[in-house]
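Trainee: pasted the sequence and its predicted model underneath.
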Amino acid sequence: MTDNNNLQALANSGVSVWLDDLSRARLTSGNLKDVMENSGVVGVTTNPSIFQAALSNGDSYAAQVAELAQAGTSVDDAVFAITTQDVRDACDVFRPIYDATGGKDGRVSIEVDPRLAHQEAETIDQAKALYAAVDRENVMIKIPATIAGLPAITAVIAEGISVNVTLIFSLERYRAVMNAYLEGLEQAREAGKDLSTIWSVASFFVSRVDTEIDKRLDAIGTDEATALKGKAAVANARLAYQAYEEVFLTARWESLAAEGANKQRPLWASTGVKNPDYSDTMYVTDLVADNTVNTMPEKTLQAVIDHGDIRGDAVTGTYADAAAVLDDIAAQGISYTEVTDLLEEEGVEKFEASWADLLGDLQAALDAAK
């Protein structure tokens, strides 16, 4: 629930607002419940960088760290225990939303160890382990959309586990993600599972596309190149929504829908605006579309509350213009495939680096608590 007109306008347009942050302090202070009850937030996403930041501010974790240290817990098992507890507790906070929406929202996401991003079998095993450890219906397991991640997505969906697919940058990979989801549903159907209980979102990353392409446009430096700055990310995401519309109108999908299957919603991720010259709400206002999720860092959420200009659907009907933007960027000699491949590689590397920092900080805390 929210009294804010901007957030209500998003909800009325079919956009679910999820918070891209979680920490023990948010849970124990009541802040997480407050943003759910008063700021229109109906879900939570986490990632390795979020947990690294949370644990670096470690006072609220001291008691659990001391307990784990006394038990001689390894650093990998300790981080597993700490993060799954935060997600379990957040799932409990959001359970009323989950119940009220029939499982669509009220979701909390936790990501597999980023070091497994290119390991299919290990990703599947850890997804199952995370699901069992959190032990809440409204958890979503995040799996990266790497080549190894695609069959893992299918396998985990086939087990009846809801999945948040992360680190999607390219339209080609997004279509492969949707195919992996449908394959998982088909396998679940063959196994006799209730398809209506399986949900998924596909996290299509936004701001990083502009950051990388703008850098290349700046290097070109012509008026034509400069005029294209700040346009690539929204265009890319709008074309992703076009792909979503196409896939979820096919006969293949309709056969699954007839048995209760749920559409895999597009989720706009990385929606914090990096360039101060741009509107700080552009990756929200310009991507309003039905049956989508926008997961926002708190700074972006507060900007939307304060001055977000929500004017309904900003996506359907824009596809020709969006394709023209990407064509114009390609005409400048910028390779779309090169950019999206780089962003995926960098995305995995950034999460691995955050995880390494998290493990280092936690190991030091465990040693100090012995």
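Mentor: It's in.

Trainee: please make it C-alpha for all contacts and neighbour counts, starting now.
Mentor: OK.

Trainee: quick one: contacts for the residue lying closest to His307 once chain neighbours are set aside?
Mentor: Counting by C-alpha to C-alpha, 6 or more residues apart in numbering, Asn6 is the residue found nearest to His307 once chain neighbours are left out, at 7.7 Å. Residues near Asn6 by C-alpha atoms under 8 Å, 6 or more residues apart in numbering: Val304, Ile305, His307, Gly308, Asp309, Ile310.

Trainee: quick check, Asn6 in a strand?
Mentor: No: the assignment for Asn6, made by DSSP: H, G, I helix; E, B strand; the rest coil, is helix rather than a strand.

Trainee: and the gap between it and Leu228?
Mentor: As for Asn6, its distance to Leu228 is 28 Å (criterion: C-alpha to C-alpha, to the nearest Å).

Trainee: and the helices in the stretch 1-150 of the chain?
Mentor: Using DSSP state H, counting those that start in this stretch, the helices of the stretch 1-150 of the chain run over 5-12, 24-29, 31-38, 48-56, 62-70, 75-100, 120-134, 149-158.

Trainee: just the buried positions in the first one, please.
Mentor: By that I understand helix 5-12. Of all the residues in helix 5-12, those buried under the rule 16 or more other C-alpha atoms under 10 Å are Asn5, Asn6, Leu7, Gln8, Ala9, Leu10, Ala11.

Trainee: swap in stretch 121-141?
Mentor: By neighbour count on 16+ other C-alpha under 10 Å, the buried set for stretch 121-141 is 122-124, 126-128, 130-131, 134, 136-141.

Trainee: who's in contact with it?
Mentor: Stretch 121-141 is contacted from outside by 84-85, 87-88, 91-92, 95, 98, 103, 106-113, 116-117, 142-143, 149, 152-153, 155-156, 161-164, 200, using C-alpha under 8 Å, 6+ apart.

Trainee: please apply the same query to stretch 12-22.
Mentor: For stretch 12-22, the surrounding residues in contact (C-alpha under 8 Å, 6+ apart) are 10-11, 40-46, 50-51, 54, 86, 105, 288-298, 301, 312-313.

Trainee: over to stretch 245-265?
Mentor: With C-alpha under 8 Å, 6+ apart as the test, stretch 245-265 has contacts from 178, 181-182, 185-186, 194-202, 291-293.

Trainee: okay, and which of these map to helices?
Mentor: Met178, Tyr181, Leu182, Leu185, Glu186 (DSSP state H).

Trainee: I'd like the buried residues of helix 5-12 as a markdown table, with distance to Thr271 appended.
Mentor: Shown next, in a markdown table, are these (distance: C-alpha to C-alpha, whole Å):
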| residue | distance to Thr271 |
| --- | --- |
| Asn5 | 20 |
| Asn6 | 16 |
| Leu7 | 15 |
| Gln8 | 19 |
| Ala9 | 18 |
| Leu10 | 15 |
| Ala11 | 17 |
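
Trainee: alright, now check it against this:
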Amino acid sequence: MTSTPTQQLSDAGVSIWLDDLSRTRLDTGTLQKLIDEKNVVGVTTNPSIFHAAITAGTDYDATIAAKAAEGASVEETIFAITTTDVADACDLFAPVAAATNGVDGRVSIEVDPRLAWDTEGTIAEAKQLYATVNKDNVHIKIPATLEGLEAITAVLAEGISVNVTLIFSLERYRAVINAFQSGLEQAKENGHDLSKIHSVASFFVSRVDTEIDKRLDAIGTEEAKALKGKAGVANARLAYQVYEELFSTERWAVLAEAGALPQRPLWASTGVKDPAYPDTLYVTELVAPGVVNTMPEKTLDATFDHGVVTGDTVTGTYEEANSTLDALEKLGVSYNDVVALLESEGLDKFVASWKELLADVEGALATARKAS
């Protein structure tokens, strides 16, 4: 039997997670099909995904009508819908979680994005989400803002598994790993079994190219054009170098000895935005042992259909990756400026999606109240 590209990716140490979730996927069996046929071993969600799912059709009408009859607020209604979908997805992935000792089979749910700058609010909501979903294989997603770092440590210290999201810069990624290791140190002091605490660090890829390519086009020289489409992969490859470095320290060895598992790098935003680039660019160029690639279905299908997996394409590329970022700086493309802008824009997009979702569900609740 011919090995598929997604099987080859899995064999190379890449866990494939789907960047999407909806009631339709759960009820029709299409998510189970992706597990069975395309090596999908986890799911990530975000405010934009839930907005698309809840407003796409009639799947949630009955729940919204029931919540309207109860007199539930819009926030309570959305909380109930999203935690139910995530809990059901956790059940679907439970066999994968069991087979991998909880490393895979994970489903992520994000704290309200409006809390991204509120440490205490993030901690409180993370605990509430964890208690409500009430599944061992859930990941609570927390943005890697400066305020989020402290929350990440505090939530991990409670024995709760965390997906750290919206990481763009290498400096912030170092701070995320520090927050993770601090959280595990506190969890150990609190008597938690470290082998049961899992974490991924979601490093965003394609958006880096989108912003940098725009700046390279504005420069317009041949030298600038030659660097298009290279920054996203280079940045992610250097993140893997940071991962290798910080998970081979004496500090980490002490935690590993106590049963801790490393926080895996997760490649997010892996759908190609520029049609000039191969549609599997952010998959086949970021193959390395122990990483996760969370893909929109379009990227997953492209990879399954024609992805060329040649083994590890990350380790050993660090000098070339550094040269790419150095060349961009020489042309006047500021790395620090780009990553700061991308974090700000990423948060703004999630907050905007959440506000749209609140408005749409508020409207649906009002309609349901009138109908009853």
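Mentor: Arrived safely, thanks for sending. Since the model is a prediction, treat every value here as computed from it, not as a measurement.

Trainee: can you calculate the TM-score here?
Mentor: Remark: TM-score between the superposed chains equals 0.99 [TM-score structural alignment, normalised by the length of structure 1]; 369 aligned residues with a C-alpha RMSD of 0.8 Å.

Trainee: returning to what we had before: as JSON lines, the ones in helices among the contacts of stretch 245-265 of structure 1 with distance to Glu254 of structure 1 and neighbour count would be great.
Mentor: Below are these laid out as JSON lines (distance: C-alpha to C-alpha, whole Å; neighbours: other C-alpha atoms under 10 Å):
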{"residue": "Met178", "distance to Glu254 of structure 1": "14", "neighbour count": "26"}
{"residue": "Tyr181", "distance to Glu254 of structure 1": "14", "neighbour count": "28"}
{"residue": "Leu182", "distance to Glu254 of structure 1": "11", "neighbour count": "24"}
{"residue": "Leu185", "distance to Glu254 of structure 1": "12", "neighbour count": "28"}
{"residue": "Glu186", "distance to Glu254 of structure 1": "12", "neighbour count": "22"}
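
Trainee: residues in contact with the closest residue in space to Leu150 of structure 1 that isn't next to it in sequence?
Mentor: Counting by C-alpha to C-alpha, 6+ apart, Ala180 is the residue found nearest to Leu150 of structure 1 once chain neighbours are left out, at 5.9 Å. Neighbouring residues of Ala180 of structure 1 by C-alpha under 8 Å, 6+ apart: Leu150, Pro151, Ile153, Thr154.

Trainee: quick one, strands of structure 1?
Mentor: 15-19, 41-44, 107-111, 139-144, 163-168, 200-205, 265-269, 292-296 (DSSP state E).

Trainee: which one of the ones you listed lies closest to Thr73 of structure 1?
Mentor: strand 107-111 (21.0 Å; C-alpha to C-alpha).

Trainee: which ones are touching the aligned residue in structure 1 for Asp59 of structure 2?
Mentor: Aligning on TM-score structural alignment places Asp59 of structure 2 opposite Ser60 in structure 1. Taking C-alpha under 8 Å, 6+ apart, we find Ser60 of structure 1 in contact with Arg24, Ala25.

Trainee: do Ser56 of structure 1 as well
Mentor: Leu358, Asp361.

Trainee: same thing but at 7 Å, please
Mentor: Ser56 of structure 1 sits next to Asp361 when contact means C-alpha atoms under 7 Å, 6 or more residues apart in numbering.

Trainee: distance of it relative to Glu298 of structure 1?
Mentor: 18 Å.

Trainee: same thing with Pro48 of structure 1?
Mentor: 17 Å.

Trainee: biggest separation within the ones in helices among the contacts of stretch 245-265 of structure 1, which pair?
Mentor: Farthest apart among those by C-alpha to C-alpha are Met178 and Glu186. That separation is 12.4 Å.

Trainee: which of the contacts of stretch 12-22 of structure 1 count as buried?
Mentor: Of the contacts of stretch 12-22 of structure 1, these count as buried by 16+ other C-alpha under 10 Å: 10-11, 40-46, 50-51, 54, 86, 105, 288-290, 292-297, 301, 312-313.

Trainee: what residue lies at the spatial centre of structure 1?
Mentor: Against the mean C-alpha coordinate of structure 1, by C-alpha atoms, centre = their mean, the closest residue is Ser203 at 4.3 Å.

Trainee: show me what contacts it?
Mentor: By C-alpha under 7 Å, 6+ apart, the contact set of Ser203 of structure 1 is Asn164, Val165, Thr166, Leu167, Ile168, Pro266, Leu267, Trp268, Ala269.

Trainee: since we're on the second one, how many residues are nearby?
Mentor: Using other C-alpha atoms under 10 Å as the criterion, Val165 of structure 1 is surrounded by 30 other residues.

Trainee: just confirm it contacts Leu150, I think it does.
Mentor: No: contact criterion C-alpha atoms under 7 Å: Val165 of structure 1 and Leu150 do not qualify, at 9.1 Å.

Trainee: how close does the lengthiest helix in structure 1 sit to structure 2?
Mentor: In structure 1, assigned by DSSP H, the helix with the most residues is helix 336-369. For helix 336-369 of structure 1, the mean deviation from structure 2 after alignment is 0.4 Å (mean C-alpha distance after the TM-score superposition for structure 1).

Trainee: tell me what angle that helix forms with strand 200-205.
Mentor: Our comparison of helix 336-369 of structure 1 with strand 200-205, counting by axes from the mean of the first three to the mean of the last three C-alpha atoms, to 10 degrees, yields an angle of 100 degrees.

Trainee: buried sites along helix 336-369 of structure 1?
Mentor: 336, 339-341, 343-344, 347-348, 351-359, 361-363, 365-366.
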